[in-house]
Structures are given as structure tokens and as C-alpha cells.
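A.B. asks: Next come a sequence and a model predicted from it.
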Amino acid sequence: MAARLIFLGRLEDAAGASEREVACGPLAEILATLDPALAVQLLGERVRLALNGVLLAEAGGVVLADDDELAFLPPVSGG
């Protein structure tokens, strides 16, 4: 069983790829398997999360199941 993490914008650069397949389970445990510097960026206060296309209010309590897709959306700037 596997889920996917999707990294957008500057987070893709930090992760070194646009996505990563991970084992299912609690988000906290999944993030613990990543590079600590990346995990800190992913949990930044301005980074939004979308689980299967639905924006989440907060990351607490997220548990990924088989075929789930969790996208990390950094703040957008520009004009």
C-alpha cells in the first residue's frame, strides 16, 4: 500500500522531485522519514495541504491511506 506526496513550487526544488511515493500512515510518521530540512519546510505555517484535491484546514491528524495524494502548496507570489 502506498500514497503519494506532491511538491509544488519551491517545495519541488527542496524535495528534488515533483512527487514521492510513501508508505501509508500518519503524516507525522511519514515526515519523520524525510530529510529533516525538507520536513520543516513542508510544515511551514504558510504551506497549505490538499488531500485528494481538498484543501485542509490543518495538518494535525492526517493519516494517508492507499492511493491518497497529499499535495504541499507553498505561498504564491507574483504580480
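C.D. replies: Perfect, thanks for sending it. Numbers count the residues shown, from 1 in each chain.

A.B. asks: When you work out contacts or count neighbours from here on, use the C-alpha atoms and nothing else.
C.D. replies: Noted.

A.B. asks: which stretches of this structure form helices?
C.D. replies: 10-15, 27-32, 36-42 (DSSP state H).

A.B. asks: Below is structure B, check it against A:
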Amino acid sequence: MKLELRYFASVREALGTSQETVEVPDGIATVGDVRAWLRARGGAWAETLAEGRALRMACNHTMTDAGTRLTDGCEVAFFPPVTGG
């Protein structure tokens, strides 16, 4: 499944990128699965997307939680709880 990932504010700064297109492996079915998969990259990814860290998520421009199911072509966004202009 191919996904469009977007990173905003301090998440973008920590990861050094604002967006990427990824092909996720089989078994990745939810927003939470994507977050865990990205954490497995290690380093800044593991720290920035750590379980329990305050982080907002959206799927296709709608605020979501970790259990939201994904379909091919979804846009998933990660950002801190408060984002300024």
C-alpha cells in the first residue's frame, strides 16, 4: 500500500523532512501501525514518534487516532499538539 506522509512543525524539524511517499509492508493497516513502522527507523524517528509522546495524527485531513484504518493512497500527517502559523 502506498501512502503520502506529511510532517509538520517540530516533527518536521526533528525528522528533517516535510513529506514522503512510502510503500508500507504487508501488515501495516492503521495509522498507529505506520507510526510504529516509522519508529523502527531508529534515531530521530524513534525519539520523535515515541509511544506516549504527545503527537497529533490526521488521515486524509481529518483528525484521527491510532486505530484508524488505512487504504491505498491515504495521506497521513503527524504534528505536535499545538501548531502555529
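C.D. replies: Perfect, thanks for sending it. These figures come from a predicted structure and were not determined experimentally.

A.B. asks: follow-up on the earlier one: what's the closest of the helices of structure 1 to P75 of structure 1?
C.D. replies: Comparison of these against P75 of structure 1 by C-alpha to C-alpha identifies helix 10-15 as nearest, at 9.3 Å.

A.B. asks: Report all helices and strands that that closest one contacts.
C.D. replies: helix 36-42 (3 or more C-alpha pairs under 8 Å, 6 or more residues apart in numbering; DSSP states H and E).

A.B. asks: ok, and for the helix it packs on, which residues are buried?
C.D. replies: Buried residues in helix 36-42 of structure 1, counted by 16 or more other C-alpha atoms under 10 Å: 39, 41-42.

A.B. asks: Of the helices of structure 1, give the one that comes closest to L73 of structure 1.
C.D. replies: Among these, helix 10-15 comes nearest to L73 of structure 1, with 7.9 Å by C-alpha to C-alpha.

A.B. asks: how about the spatially closest residue to V31 of structure 2 that is not a sequence neighbour, what does it touch?
C.D. replies: Among residues not flanking V31 of structure 2 along the chain, A66 sits closest, at 4.9 Å (C-alpha to C-alpha, 6 or more residues apart in numbering). Taking C-alpha atoms under 8 Å, 6 or more residues apart in numbering, we find A66 of structure 2 in contact with 30-33, 57.
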